[in-house]
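> How does the following fold in three dimensions:
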Amino acid sequence: MSKDYLFHNRNSPILFSIPHDGDLIPDEIAKNMNDSALQTPDRDFYVSQIFNFAKDFDISLLKTNISRFVIDLNRPPDNYSLYPGQSVTELCPTTMFDESPIYKTEKPDSSEIERRIETYWKPYHQIIKDKLEVIKQQHGFAILIDCHSIKSEVPRFFEGRLTDINIGTNSGKSCGDEIIQSFMSVLEAQSRYSHVLNGRFKGGYITRHYGKPEEKIHAIQIELSQINYLDEKHNRYDYEKAEKLKTVLIRAINSLC
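Here you go, the predicted model:
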């Protein structure tokens, strides 16, 4: 396995994908980035730590170590917009969430973008594709959970404070009704966290591309508001808050199968 990825191969019918918790930027790319970008401020901080209960439930987990500033693994390779009419970041982002520039001068051209697709994007997606096929062969169905988090307030993308737990199924197209209803019933039974299904975040490329319930492959995106497990000001992991959040997530995910 490449140093660019971490893959724990287990036997559950569930696969966790974590495409935005990496901070690795290769030297040849980093040399042309601004210092602020090298701090990877838009990373899904510690989301892999939130979902590290995968090992306790025999769930496979795939995580990239590569920063989303190098290439966004949750964007389509042709860079079409997943949210037409709304502000979005590119396949190879050129601005941060606060719209400040990532690069000092020269942005990646088409040949460099293609190189990053071949080097980083395709291997990650090949692992997802192959593992989902294996899971389906073993269990008769597969469930992909694409795991994300974002700051509670990002004016570029949404007004005010974000809902605590945002669930996306591409407006019902990526996951069967019975499965998502089981998941949402757990969220509805608790009152600590606000939650929404197919609100601002309906699912990125990973959810939309792999979720094919008619073929018994279901995909769900989870987008967590970081205020529920971080000291957001300093991007520090708050163990006490995180454990409370994990308890709810474990209950919801265990309801799936």
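> Could you use CA atoms for every contact and neighbour count after this?
Noted.
> name the helices or strands packed onto the lengthiest helix in the chain?
Looking only at the chain and at elements set by DSSP state H, the helix with the highest residue count is helix 122-139. If contacts are counted by 3 or more Cα pairs under 8 Å, 6 or more residues apart in numbering; DSSP states H and E, helix 122-139 sits against strand 14-18, strand 142-150.
> want to try a markdown table for those strands, with distance to residue 211 as columns?
Conversion of these to a markdown table gives the following (distance: least, Cα to Cα, whole Å):
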| stretch | distance to residue 211 |
| --- | --- |
| strand 14-18 | 12 |
| strand 142-150 | 8 |
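> tell me the most buried of those strands?
strand 14-18 (a mean of 26; mean count of other Cα atoms under 10 Å).
> continuing past that one, what's the next helix or strand?
With elements assigned by DSSP states H and E, the helix or strand that comes after strand 14-18 is helix 27-30.
> Show me the contact partners of the helix or strand following that next one.
Using DSSP H and E, the next helix or strand after helix 27-30 towards the C-terminus is helix 35-38. Residues lying outside helix 35-38 but in contact with it, judged by Cα atoms under 8 Å, 6 or more residues apart in numbering, are 25, 30, 69, 96, 101, 102, 103.
> and the next helix or strand after helix 35-38, how far out from the chain's middle?
Toward the C-terminus, helix 35-38 is succeeded by helix 47-50 as the next helix or strand (DSSP H and E). Here the centre of helix 47-50 is set off from its chain's centre by 11 Å, with Cα atoms, centre = their mean, to the nearest Å.
> Please provide the structure for the following sequence as well, for comparison with the first:
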Amino acid sequence: MLITAAGPCPAFELFEPARQTSPFVFCSAHSGRAYPASFLASTRLKGTAIRRSEDLFVDQLFDFVPGLGAPFLIARFPRAYLDVNREPYELDPAMFEGELPAHVNSTSARVAGGLGTIPRIVAERQEIYAGKLAAEEALARIEDIYMPFHETLAGLIERTVEMFGMAILIDCHSMPSTVRALPGGRRPDIVIGDRFGTSAGARIVAAATARLSALGWDVRRNKPYAGGYVTERYGRPRRGVHAIQIELNRALYADEANFLPHHGFEAMRESLRAFVGFFTAEMEAELLRPAAAE
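All right, here's what the predicted structure looks like:
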């Protein structure tokens, strides 16, 4: 439970269909915007600067998913507070007062960049904290929120495999419109990440790419985002668990400077609804029905 200025708020929520009819599981790990009051009191950032790391409105863009028969796990805590798309203990010892566990990973590239499990910076490399954070506080966030979040996600995937013999995890994110340009200066509308072919079957990734492209989006694969810890941890194609990360260009549906949806929001949402509907039906027909007929 998060204690915000507006009152208590669940750290994360799971929205499920009345009956799961699809082997898909959806997750939004970075769209949380319920900022704990104690966290806001500890940050050096003023106004909306602390919100620069949010995956703007991704939870709302995909809120139709349970209606199509798939569960949707949504983080309510902000990424600047805790990042569950990291290993559980990717921590920078220089950020903390007190003792950290011996198993902390303090040498990852993400920690070096200030983007560990407890981030040091938000987007645009702005430092979050005015001083050091108590190690006990960091560990409490991990134990009280990170671990239950992943236990819930792992449980959803396991249940889905038991029901359907497989599971396809769609990890939903957004990217800033200033994302690094591709050769020729183009910035993609959507990036699909599959950890360079290791987290999902090639046929599944190809189908997702084709469906999104057919809807008119400029879709790229793995560049500049190949997928984070969630995709890496859960994607096990040989075991029947496939994980794909989807990154949406925020400028397509939101005013990034003012943190507001704009005129393109409903069009993006309806396009995503069409994508999910076609993609899930295609995958169910191709991957489930032949097995059921054997």
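> what TM-score do we get after superposing?
Scored by TM-score structural alignment, normalised by the length of structure 1, the superposition of the two chains gives a TM-score of 0.88; 252 aligned residues with a Cα RMSD of 2.5 Å.
> Report the mean deviation for the longest helix of structure 1 after fitting onto structure 2.
Superposing on structure 2 and averaging over aligned pairs (mean Cα distance after the TM-score superposition for structure 1), helix 122-139 of structure 1 comes out at 0.5 Å.
> And the contacts of that helix?
The contact list for helix 122-139 of structure 1 (Cα under 8 Å, 6+ apart) reads 5, 11-15, 17, 62, 64, 73, 141-144, 210, 216-217.
> elements contacting the helix or strand harbouring residue 250 of structure 1?
Using DSSP H and E, residue 250 of structure 1 sits in helix 239-254. Counting contacts by 3+ Cα pairs under 8 Å, 6+ apart, the secondary-structure elements packed against helix 239-254 of structure 1 are helix 177-188.
> which residues sit against the helix or strand that the helix it packs on is followed by?
Tracing the chain past helix 177-188 of structure 1, the next element assigned as helix or strand by DSSP H and E is strand 195-197. The list of residues contacting strand 195-197 of structure 1 from outside it, by Cα under 8 Å, 6+ apart, reads 163, 164, 165, 166, 167, 168, 169, 184, 187.
> Over to stretch 13-27 of structure 2?
So stretch 13-27 of structure 2 is in contact with 65-76, 156-157, 160-161, 163-164, 166-172, 280, 284, going by Cα under 8 Å, 6+ apart.
> go again using 7 Å as the cut-off
Contact partners of stretch 13-27 of structure 2, identified using Cα atoms under 7 Å, 6 or more residues apart in numbering, comprise 66-67, 69-75, 157, 160, 164, 166-172.
> What is the end-to-end distance of stretch 35-50 of structure 1?
Across its full length, stretch 35-50 of structure 1 reaches 28 Å between end residues, using Cα to Cα, to the nearest Å.
> buried stuff in it?
The neighbour-count check on stretch 35-50 of structure 1 (16 or more other Cα atoms under 10 Å) flags 37, 38, 40, 41, 42, 43, 44, 45, 46, 47, 48, 50 as buried.
> do stretch 49-57 of structure 1 as well
Judged by neighbour count (16+ other Cα under 10 Å), stretch 49-57 of structure 1 contains these buried residues: 50, 51, 53, 54.
> Structure 2: matching residues for that stretch?
Structural correspondence for stretch 49-57 of structure 1: residues 60-68 of structure 2, per TM-score structural alignment.
> what's next to the matching stretch, contact-wise?
Taking contacts as Cα under 7 Å, 6+ apart, the residues outside stretch 60-68 of structure 2 that touch it are 15, 16, 17, 71, 72, 269.
> switch to 6 Å and redo it
Contact with stretch 60-68 of structure 2 is made by 16, 17, 269, as judged by Cα atoms under 6 Å, 6 or more residues apart in numbering.
> Show me how far that stretch is from its chain's centre.
Averaging C-alpha coordinates over stretch 60-68 of structure 2 and over its chain gives two centres that are 15 Å apart (Cα atoms, centre = their mean).
> What's the end-to-end length of it?
15 Å.
> Map residue 166 of structure 1 across to structure 2 for me.
By TM-score structural alignment, residue 166 of structure 1 lines up with residue 191.
> Quick check: its match is in a strand.
Yes - assignment of residue 191 of structure 2 by DSSP: H, G, I helix; E, B strand; the rest coil places it within a strand.
> Residue 206 of structure 1 maps to what in structure 2?
That one, residue 206 of structure 1, aligns with residue 230 by TM-score structural alignment.
> Quick check: whichever strand or helix holds that match compared with structure 1, mean distance?
Secondary-structure element containing residue 230 of structure 2, defined by DSSP H and E: helix 229-234. Taken against structure 1, helix 229-234 of structure 2 registers an average deviation of 0.4 Å after superposition, with mean Cα distance after the TM-score superposition for structure 1.
> got the contact list for that helix?
With contact meaning Cα under 6 Å, 6+ apart, helix 229-234 of structure 2 is reached by 85, 86, 243.
> count of neighbours near the first one?
The criterion is other Cα atoms under 10 Å. On that basis, residue 85 of structure 2 has 22 neighbouring residues.
> can you tell me which residue in structure 1 aligns to it?
That one, residue 85 of structure 2, aligns with residue 74 by TM-score structural alignment.
> so how far is residue 50 of structure 1 from its match?
Distance, residue 74 of structure 1 to residue 50 of structure 1, by Cα to Cα: 19 Å.
> which other residues reach the helix holding residue 250 of structure 1?
With contacts defined as Cα under 6 Å, 6+ apart, helix 239-254 of structure 1 is touched by 183, 186, 229.
> tell me the angle of it relative to strand 142-150?
Comparing the axes of helix 239-254 of structure 1 and strand 142-150 via axes from the mean of the first three to the mean of the last three Cα atoms, to 10 degrees yields an angle of 150 degrees.
> List the buried residues for helix 239-254 of structure 1?
Within helix 239-254 of structure 1, the residues that qualify as buried by neighbour count (16+ other Cα under 10 Å) are 242, 245, 246, 248, 249, 252, 253.
> For the match of residue 85 of structure 2, which non-adjacent residue is closest in space?
Across the structure, with Cα to Cα, 6 or more residues apart in numbering as the measure, the residue nearest residue 74 of structure 1 apart from its sequence neighbours is residue 205 (5.1 Å).
> How about residue 64 of structure 1?
Using Cα to Cα, 6+ apart, the closest residue to residue 64 of structure 1 is residue 5 (4.4 Å).
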